[in-house]
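J.: 3D model of this:
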Amino acid sequence: MAKIIFVNRFFYPDQSATSQILTDLAFFLAEESHEVHVITGRNIVGEKVTKLRRTEIINKVTVHRIGRLGMQSPALVSRSLDFISFYWLGAIQLIKHTTHRSIVVVETDPPLLSIWAWWLLRTRQVRIINWLQDVYPEVAVRFGVRFTRGRVGDFLARLRDQSLRNAAANVVLGSRMAAYIESRGVPRASIRLIPNWVDDRAIHPVESGANPLRKRWGLGNKFVVGYSGNLGRVHEFETVLAAAELLRDHRDLRFLFIGGGFLYEGLKEALRRRSLDKLAIFMPYQDQSELANSLSVPDVHWVSLRPEFEGLIVPSKFYGIAAAGRGAIAITEADGEIAQLIAAHKCGAIITPGDGAALADLLNLMIVDRALGAAWGRNARSMLSAHYSRTQALDRWSQLIRSLDQDSPKATG
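T.: Have a look, this model is predicted:
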């Protein structure tokens, strides 16, 4: 069986999104008798200081933890130091543990790990899989990060393209991401589409009347519009805010926000300034054991992605919403990744970013006709079971690993 080395800044027991799917995959492949190692950081998202052992074996996976120990900060200087520490100490671990015929799987935290791994392993006979959770440096460029503008950004993109072309496989999360990577000269044969997943056995529909959180949070028979997870820079809340303005006097409506993120406090403040906070309920991230209940509290969820990030990022929270048997309102481009799934499977609606009036009209309709949201939810769960289940995703990964393990390794070039 193969020796597989994963590289990502976060891993179990961290509960961030990329950590959870990496943990799922690493444990699964270890159960298939592969030798699995993970090179990861020493911190947990949202915790000040976490004393995790530098090396330990968890569920047959050997974990090597590196880097600075301390509070995770969004500040540019702090993040840069975290990244530099990870690149340097991770290089030592990667060279130490990579052997002939190893398969190295790198995610995208910290950014541009594909360049890092390709350069470190360029003379070794190993197979590299780039697992693209997002596409850098383009994401940074569109954020307006000064360092990545102009010639520097172009140079990094060319290096990134070369690293992807020299990889054994490049796993992407959606069809638009696949098309973008191919447009950069990456061979189509090396691109594998494997969407992210959730544990659809643990996350399942919970009827409103039987949901303990709905009662605990005082929602009763209100129509609940939910957002769950990270509300970050690639998202927007202005459309929802505009709809809330138009619906401010609706007694049967509540907006529920569960989670956190860069925009979270700004949204709270914007609602307060407009005296709309009576319509909103804010809750922290919920424990994984509560996700079936928390994701089932809303009658409908909303997801958003700023149009300039389509093809570079996929809002994978959509799959958790579907697992809970709830429909989604996509505040995205009409031909965006999630919008296309919603249209194809009739499990929600699409709202043009900025069109708060259209969103308000839709919510007014759904409050009156609650059967519409229920039908979307049934369709969403059916879609997930048929095409995007955890079992299907892990099986696709297993097939990819087996196919590469049978190939003769080549120097990465």
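J.: only C-alpha atoms for contact and neighbour calcs from this point on.
T.: OK.
J.: before we move on, what SS does Glu265 have?
T.: helix (DSSP: H, G, I helix; E, B strand; the rest coil).
J.: name the nearest residue to Ser289, ignoring sequence neighbours.
T.: Once flanking residues are discounted, Ser289 sits nearest to Ala202: 7.8 Å by Cα to Cα, 6 or more residues apart in numbering.
J.: can you verify that neighbour is assigned to a strand?
T.: No. Per three-state DSSP, Ala202 lies outside any strand segment and is coil.
J.: quick one: it and Phe237, what's the gap?
T.: The gap separating Ala202 from Phe237 is 29 Å, by Cα to Cα, to the nearest Å.
J.: more neighbours, these two?
T.: Phe237 (21 against 14; other Cα atoms under 10 Å).
J.: go ahead and confirm the more buried one touches Leu267.
T.: Yes. Under the criterion of Cα atoms under 8 Å, Phe237 makes contact with Leu267 at 7.0 Å.
J.: distance between the ends of stretch 210-227?
T.: One end of stretch 210-227 to the other measures 20 Å (Cα to Cα).
J.: residues contacting Val104?
T.: Counting by Cα atoms under 8 Å, 6 or more residues apart in numbering, Val104 makes contact with Ile4, Ile5, Phe6, Val7, Thr98, Val126, Arg127, Ile128, Ile129.
J.: from these, list the buried ones, please.
T.: Buried members of the contacts of Val104, counted by 16 or more other Cα atoms under 10 Å: Ile4, Ile5, Phe6, Val7, Thr98, Val126, Arg127, Ile128, Ile129.
J.: one more, for comparison:
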Amino acid sequence: MIQGGVLGVIGSKLKRAKLIYNIQDFNPEQTEAVGYSKNKFILKLAKKVDCISCKSASQIILVGRDMEETLIKRLSKKNIKDVAIINNWIDEQEIFPLDQYNSNVVDFKKKYNLTNKLTIMYSGNLGLYYDLENIIKIADRFKENNQVIFAFVGDGSVKDKLVSYAEGNGLDNVVFIPYQDKADLNYSLNAADVHWVINAKGIKGVSVPSKLYGVMAAGKSVLGVLEHGSEARRIIEEANCGICIDPGDYEGIYEALLDIIEGRLDIKATGILGRRFLEANLKKEQSIERYKEKILQV
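T.: The predicted structure follows:
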């Protein structure tokens, strides 16, 4: 957040302290990517302000390797003092694979009519940065297959449009589920067979979808709609925990769904590989230790 950077700079000056700037998303680049604002003056001013925060920091911590490329574009290498890449995390002791016969998972499936169906789930913010208004149209091509269901769990600015499209086109293969309490999140994630991890075109280097870590922790296969070189896509490809398609390639997404539905992608095996990779490389404690290390170095 730009405001957070500004407050950090002010605080560091008042306290004569060093500033560590943890950037979760780059703005205004995120706003620009989805065309949410086209006011060039405001966007340019906002970027300039945030660049001052970046230059003022003794250390910058980013959550993806692709974000470092964005930082270099902004400032050039000579103006960057110290940068660390530390991935976000999920608590892998709270989110973990459950047997399909687990009573809570079975109850969740019954409640939302997912029983005995291949469930393709999107779980999280139904917002502007995920191209969901176009993604849902692909579900239309599978509405005659009563063995497949598309579940959208969560809420957000485009939910009403998604519901309207599903109802207007008779998509009985689409279900909307409210946000789940933290205590029930593991059952919700485990109720799916495959999870979407999506960023709209232009978000590479700007933001990393943290939902990926929960999907991997639950041992579920990933259907990624992500740009080449983006942090989430790199992790999926390194872990071999799913399949990735470029944003905007709707025919490619349809073909990937066919591969999943017709069994050409081993979703159980790829899910296991995701959990294994997370345990080896992306545990909560590993990231926290890296934060401790970097903070103590400043």
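J.: returning to what we had before: including secondary structure and distance to Ala189 of structure 1, could the contacts of Val104 of structure 1 go into a markdown table?
T.: Output for the contacts of Val104 of structure 1, formatted as a markdown table (DSSP: H, G, I helix; E, B strand; the rest coil; distance: Cα to Cα, whole Å):
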| residue | secondary structure | distance to Ala189 of structure 1 |
| --- | --- | --- |
| Ile4 | strand | 21 |
| Ile5 | strand | 23 |
| Phe6 | strand | 22 |
| Val7 | strand | 23 |
| Thr98 | coil | 25 |
| Val126 | coil | 18 |
| Arg127 | strand | 15 |
| Ile128 | strand | 14 |
| Ile129 | strand | 13 |
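J.: from Tyr319 of structure 1, how far off is the corresponding residue of structure 1 for Lys283 of structure 2?
T.: Lys283 of structure 2 maps onto Ser389 in structure 1, with residues paired by TM-score structural alignment. Remark: distance between Ser389 of structure 1 and Tyr319 of structure 1 (Cα to Cα) = 9 Å.
J.: and Arg390 of structure 1, by the same measure?
T.: On the measure of Cα to Cα, Arg390 of structure 1 and Tyr319 of structure 1 end up 10 Å apart.
J.: so which of the two has more stuff around it?
T.: Tyr319 (25 against 22).
J.: which residue in structure 2 aligns with the more buried one?
T.: Superposed on structure 2 with TM-score structural alignment, Tyr319 of structure 1 falls opposite Tyr213.
J.: quick check, that match in a helix?
T.: Yes. The assignment for Tyr213 of structure 2 is a helix, going by three-state DSSP.
J.: is it true that it touches Trp89?
T.: Yes. With contact defined as Cα under 8 Å, Tyr213 of structure 2 reaches Trp89; the gap is 6.0 Å.
J.: counterpart of Lys294 of structure 2 in structure 1?
T.: Aligned counterpart of Lys294 of structure 2 in structure 1: Leu400 (TM-score structural alignment).
J.: what is the neighbour count of its match?
T.: 15.
J.: show me the helices in the stretch 101-250 of structure 1, by range?
T.: Under the criterion DSSP state H, counting those that start in this stretch, the stretch 101-250 of structure 1 contains helices at 113-120, 138-143, 150-165, 175-183, 212-216, 238-246.
J.: nearest the geometric middle of structure 2, what residue?
T.: Centroid-nearest residue in structure 2, with Cα atoms, centre = their mean: Pro209, separated by 1.8 Å.
J.: so what corresponds to Lys117 of structure 2 in structure 1?
T.: Checking TM-score structural alignment: Lys117 of structure 2 goes with Lys222.
J.: residues contacting its match?
T.: Neighbouring residues of Lys222 of structure 1 by Cα under 8 Å, 6+ apart: Asp252, Leu253, Arg254.
J.: in structure 2, what residue corresponds to the first one?
T.: Taking TM-score structural alignment as the criterion, the aligned counterpart of Asp252 of structure 1 in structure 2 is Gln147.
J.: its match: what's it in contact with?
T.: Neighbouring residues of Gln147 of structure 2 by Cα under 8 Å, 6+ apart: Asn116, Lys117, Leu118.
J.: if we use 7 Å, what do you get?
T.: Lys117, Leu118 (Cα atoms under 7 Å, 6 or more residues apart in numbering).
J.: now swap in His345 of structure 1 and tell me
T.: Neighbour list for His345 of structure 1: Asn379, Met383 [criterion: Cα under 7 Å, 6+ apart].
J.: quick one, what contacts Leu278 of structure 2?
T.: Met216, Ala217.
J.: ok, average deviation of the strand or helix carrying it from structure 1?
T.: Assigned by DSSP states H and E, Leu278 of structure 2 belongs to helix 267-281. Taken against structure 1, helix 267-281 of structure 2 registers an average deviation of 0.8 Å after superposition, with mean Cα distance after the TM-score superposition for structure 1.
J.: buried ones in the helix or strand just after that helix?
T.: The helix or strand immediately downstream of helix 267-281 of structure 2 is helix 284-297, counting by DSSP H and E. Buried residues in helix 284-297 of structure 2, defined by neighbour count with 16+ other Cα under 10 Å: Lys284, Ser287, Tyr291, Lys294.
J.: ditto for stretch 82-101 of structure 1
T.: Asp82, Phe83, Ser85, Phe86, Tyr87, Leu89, Gly90, Ala91, Gln93, Leu94, Thr98, Arg101.
J.: so where is it in structure 2?
T.: Under TM-score structural alignment, there's no match for stretch 82-101 of structure 1.
J.: so how far is that stretch off the chain centroid?
T.: How far stretch 82-101 of structure 1 lies from its chain's middle: 24 Å, per Cα atoms, centre = their mean, to the nearest Å.
J.: from Gly11 of structure 2, how far out is the counterpart of Ile128 of structure 1 in structure 2?
T.: Correspondence of Ile128 of structure 1 to structure 2, assessed by TM-score structural alignment: Leu19. Taking Cα to Cα as the criterion, Leu19 of structure 2 is separated from Gly11 of structure 2 by 8 Å.
J.: do the same with Tyr101 of structure 2
T.: 53 Å.
J.: what's the answer for Val63 of structure 2, then?
T.: Counting by Cα to Cα - Val63 of structure 2 and Gly11 of structure 2 are separated by 23 Å.
J.: over to Val105 of structure 2?
T.: Between Val105 of structure 2 and Gly11 of structure 2 the distance is 47 Å, computed by Cα to Cα.
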